[in-house]
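[1] build the 3D model from these lines:
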Amino acid sequence: MPTLPSELEREIFEIAIRDNHNNAAWKLNFSLVARRVQYWIDLVYYEVVTIKTPVQAHKFLELVDWKPHDFFALAVKSLCIAYSISAVDASRILSVCSNVQQLACWVPWEKSPNLTQLLNSLCRLNQLSIETGHFLSILRSQSTPFPGLTHLELKWWLSSPRTSLDLGALPNLTHVSLSRAGRSEAESVCLTCASLQVLVIQKLAPEEEYAFDARIVMAPSDITYGEPVEVWEDVAFRRPENMWAYAENVVLSRKQKLDGRWYVLRLTYNAQS
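    So this is what the prediction gives:
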């Protein structure tokens, strides 16, 4: 019986598990095929990890003890640690997911001082969702914070500070989202973020309030006003309805309209000359 090349065999299983990521029965059946297949499947299955409750956090940490010591460093690309997780558990989770590229860390971390250092040590991090006060404390404490960060979502809690946002220390930042931010915060982002392409405002407010910059997009309620973890997973799984894709399309549409108007004006000017 002919056999498939190992690379092709692996790709088939990876595509199958990605297309059925939430189907536990599929994962179990695939894992029983062979030990090598189980390893391939696990690497894909744990690319995106969402931890919403303390019980889930403890189960994950128990799983860490059963896997090879570097497994989660290799596997986890996107990680969400929700508000109810303790800072101590969050620190332990981040310490094993050291190559994460996309992170939501909504943890009150005052009881774990090393969490700030752990966050800033994530050298491959390019997307971050975090509470505003925690993020500002990192900016103040680090000389070169998050050098590879391109996407940043800042969340305002009731305890979050109301202050201007100087993002000049993040030269590669192109996408910013502000939850419950006011006009002054939006203005400071537009002024200090040198590479800004898109600024998403997650707030019920008149669009005219933020019409001073064409890069600002008001997020519609059906995209960003759902359960926070689900909104984050839309981005993590690159679903077409995620907030970044929506905002990019809006900004592109505005640019195309502006370019079209400029083209018409130029034709009119040339005709009159």
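[2] from now on I want contacts and neighbour counts done on CA atoms only, so please keep to that.
    Fine.
[3] Leu125 and Leu119: what is the separation?
    Distance, Leu125 to Leu119, using CA to CA, to the nearest Å: 9 Å.
[4] just the element for Ile12, please.
    helix 6-19 (DSSP states H and E).
[5] which element follows that helix toward the C-terminus?
    Per DSSP H and E, the first helix or strand lying C-terminal to helix 6-19 is helix 24-31.
[6] that following helix packs against which elements?
    Applying 3 or more CA pairs under 8 Å, 6 or more residues apart in numbering; DSSP states H and E, we find helix 24-31 packed against helix 6-19, helix 35-45.
[7] off-centre distance for it?
    Centroid separation for helix 24-31 versus its chain: 27 Å, with CA atoms, centre = their mean, to the nearest Å.
[8] another sequence for comparison is provided below:
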Amino acid sequence: MDPEPRLPPELEQEIFQIAAQDPESILNLLLVARRVHQWVEPYLYRVIQVSNSPRLSAFLRAMADRNPPFLAAGPRSVFFEAVPECTEALGQEILAKCPNITRIGLTVNFGGPVALAALAKLHHLQYLTASIFRLFPLAEMDGRHRAFARITHFSILDNPRSTEEEDAIFAVIPDLPVLTHVCFLLLARRRSAQIRRLLQMCSRLEILLLCRFNAADVYAEGYPTAKEEPRIVWAVTRTAYETVWTDWLRGAYGLVDVWQLAEERVQARLRGEGDVEGESPEWIVEDWETWPTLHDW
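    Below is the predicted model of the structure:
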């Protein structure tokens, strides 16, 4: 009988890598043994916030020192914060060296043709949170750009201020080839007619998430009811930057986020439950007060 029975290495590796998906456990796992350190270290960089932080500094050292397989096994989600440290050159480098990214959040420092070219090379990118106007000039918006080829979930940061801007955004969305989930994060003006038209044009769309700073009588504004159009979900965002990006981080870490809540709302309606017969929709309130927040890392 083996005095020190051990699991097969492949099974042991799988167990530790599953455990490493909990960010609060990974630092302890790194200390277990050398082989465990090698297995789980890439998980330390699964979510990258490009900001002024020791965590980013550690990742940049790893990016400079490690081989391509390590970087391919690491980052899956990258948030380019609105800070001076987030430069265009750094954004290009991160996306070029980390090919398996699935989720990206863009703010003011990384956009335009440079960002589009970098996004187009990511063959696993599905979740994008960004301003369309910071990616394209108004007259050149292109939903069929290669950067959007695999995007299924698009959270749009723009709040159009003119009819021209409004028409441009609503025109580009149907052209995204595999899009199933759209979120307007800063919906201030009444756009019920455009929303109805968008849903008619996008039969593959599963969820249209509409956010405002306060709940309102949206049925009185002409928006479809939950029974008429179960794909529309309404949410309240308490503060724009903090709430949006805290929710983004929750999704990146595999926690409950607004997309999951919206999915549950739509599924309940399809079963004839929830607010499907209500005189007003039930609003999701994005008011996250638990980990993670923007300042945890």
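[9] export the helices and strands packed on helix 24-31 of structure 1 to a markdown table and append columns for distance to Phe146 of structure 1 and mean neighbour count.
    Below are the helices and strands packed on helix 24-31 of structure 1 laid out as a markdown table (distance: least, CA to CA, whole Å; neighbours: other CA atoms under 10 Å):
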| stretch | distance to Phe146 of structure 1 | mean neighbour count |
| --- | --- | --- |
| helix 6-19 | 29 | 14 |
| helix 35-45 | 25 | 17 |
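[10] contact partners for the nearest residue to Leu115 of structure 1 once chain neighbours are set aside?
    Excluding its sequence neighbours, the residue lying closest to Leu115 of structure 1 (CA to CA, 6 or more residues apart in numbering) is Ser91, at 5.6 Å. Applying CA atoms under 8 Å, 6 or more residues apart in numbering to Ser91 of structure 1 gives the contacts Ser112, Asn114, Leu115, Leu118.
[11] residue ranges of the strands in structure 1, please?
    For structure 1, the strands defined by DSSP state E cover 48-51, 78-81, 102-105, 127-131, 151-155, 175-179, 198-202, 216-218.
[12] can you redo those as JSON lines with distance to Met1 of structure 1?
    Listed next are the strands of structure 1 as JSON lines, based on distance: least, CA to CA, whole Å:
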{"stretch": "strand 48-51", "distance to Met1 of structure 1": "36"}
{"stretch": "strand 78-81", "distance to Met1 of structure 1": "39"}
{"stretch": "strand 102-105", "distance to Met1 of structure 1": "42"}
{"stretch": "strand 127-131", "distance to Met1 of structure 1": "46"}
{"stretch": "strand 151-155", "distance to Met1 of structure 1": "49"}
{"stretch": "strand 175-179", "distance to Met1 of structure 1": "51"}
{"stretch": "strand 198-202", "distance to Met1 of structure 1": "54"}
{"stretch": "strand 216-218", "distance to Met1 of structure 1": "57"}
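[13] make JSON lines out of these and add mean neighbour count.
    Below are the strands of structure 1 laid out as JSON lines (neighbours: other CA atoms under 10 Å):
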{"stretch": "strand 48-51", "mean neighbour count": "20"}
{"stretch": "strand 78-81", "mean neighbour count": "24"}
{"stretch": "strand 102-105", "mean neighbour count": "24"}
{"stretch": "strand 127-131", "mean neighbour count": "21"}
{"stretch": "strand 151-155", "mean neighbour count": "21"}
{"stretch": "strand 175-179", "mean neighbour count": "23"}
{"stretch": "strand 198-202", "mean neighbour count": "25"}
{"stretch": "strand 216-218", "mean neighbour count": "23"}
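[14] Thr194 of structure 1 -> structure 2?
    Just to correct that, residue 194 of structure 1 is Ala rather than Thr. Residue correspondence to structure 2 (TM-score structural alignment): Ala194 of structure 1 is matched to Ser203.
[15] distance check, that match against Val178 of structure 2.
    Going from Ser203 of structure 2 to Val178 of structure 2 by CA to CA gives 11 Å.
[16] kindly report the same for Val47 of structure 2.
    24 Å.
[17] what's the answer for Glu10 of structure 2, then?
    Separation of Glu10 of structure 2 from Val178 of structure 2 (CA to CA): 35 Å.
[18] what do you get for Tyr219 of structure 2?
    29 Å.
[19] what does Asn159 of structure 2 give?
    From Asn159 of structure 2 to Val178 of structure 2 the distance is 23 Å (CA to CA).
[20] tell me, how many residues neighbour the closest residue to Ile138 of structure 1 other than its chain neighbours?
    The shortest distance from Ile138 of structure 1 to any non-neighbouring residue, by CA to CA, 6+ apart, is to Thr116 (6.4 Å). By the criterion of other CA atoms under 10 Å, Thr116 of structure 1 has 18 neighbours.
[21] could you do Trp106 of structure 1 as well?
    20.
[22] show me what contacts it?
    Contacts of Trp106 of structure 1 by CA under 8 Å, 6+ apart are Ile81, Ala82, Tyr83, Ser129, Ile130, Glu131.
[23] same check for the residues you listed, but in structure 2.
    Using both residues aligned by TM-score structural alignment, their matches' CA atoms under 8 Å, structure 2 keeps these contacts from the contacts of Trp106 of structure 1: Ile81, Ala82, Tyr83, Ile130, Glu131.
[24] of all the residues you listed, which comes closest to Val33 of structure 1?
    Here the nearest of the kept ones among the contacts of Trp106 of structure 1 to Val33 of structure 1, counting by CA to CA, is Ile81; it sits at 31.8 Å.
[25] list the contacts of the closest one.
    Thr50, Ile51, Lys52, Ala90, Leu103, Ala104, Cys105, Trp106, Val107.
[26] so what does the residue nearest to Ile138 of structure 1 match up with in structure 2?
    By TM-score structural alignment, Thr116 of structure 1 lines up with Leu116.
[27] structure 2: helices as residue ranges?
    9-19, 26-29, 34-40, 54-65, 68-73, 88-97, 112-120, 163-172, 192-201, 240-252, 258-270 (DSSP state H).
[28] quick one: closest of those helices to Ile207 of structure 2.
    The nearest among these, by CA to CA, is helix 258-270 at 7.4 Å.
[29] residues in structure 1 aligned with that closest one?
    So helix 258-270 of structure 2 sits over residues 243-255 in structure 1, by TM-score structural alignment.
[30] follow-up on the earlier one: got the kept ones among the contacts of Trp106 of structure 1 as CSV, with distance to Leu139 of structure 1 columns?
    Shown next, in CSV, are the kept ones among the contacts of Trp106 of structure 1 (distance: CA to CA, whole Å):
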residue, distance to Leu139 of structure 1
Ile81, 21
Ala82, 22
Tyr83, 21
Ile130, 13
Glu131, 13
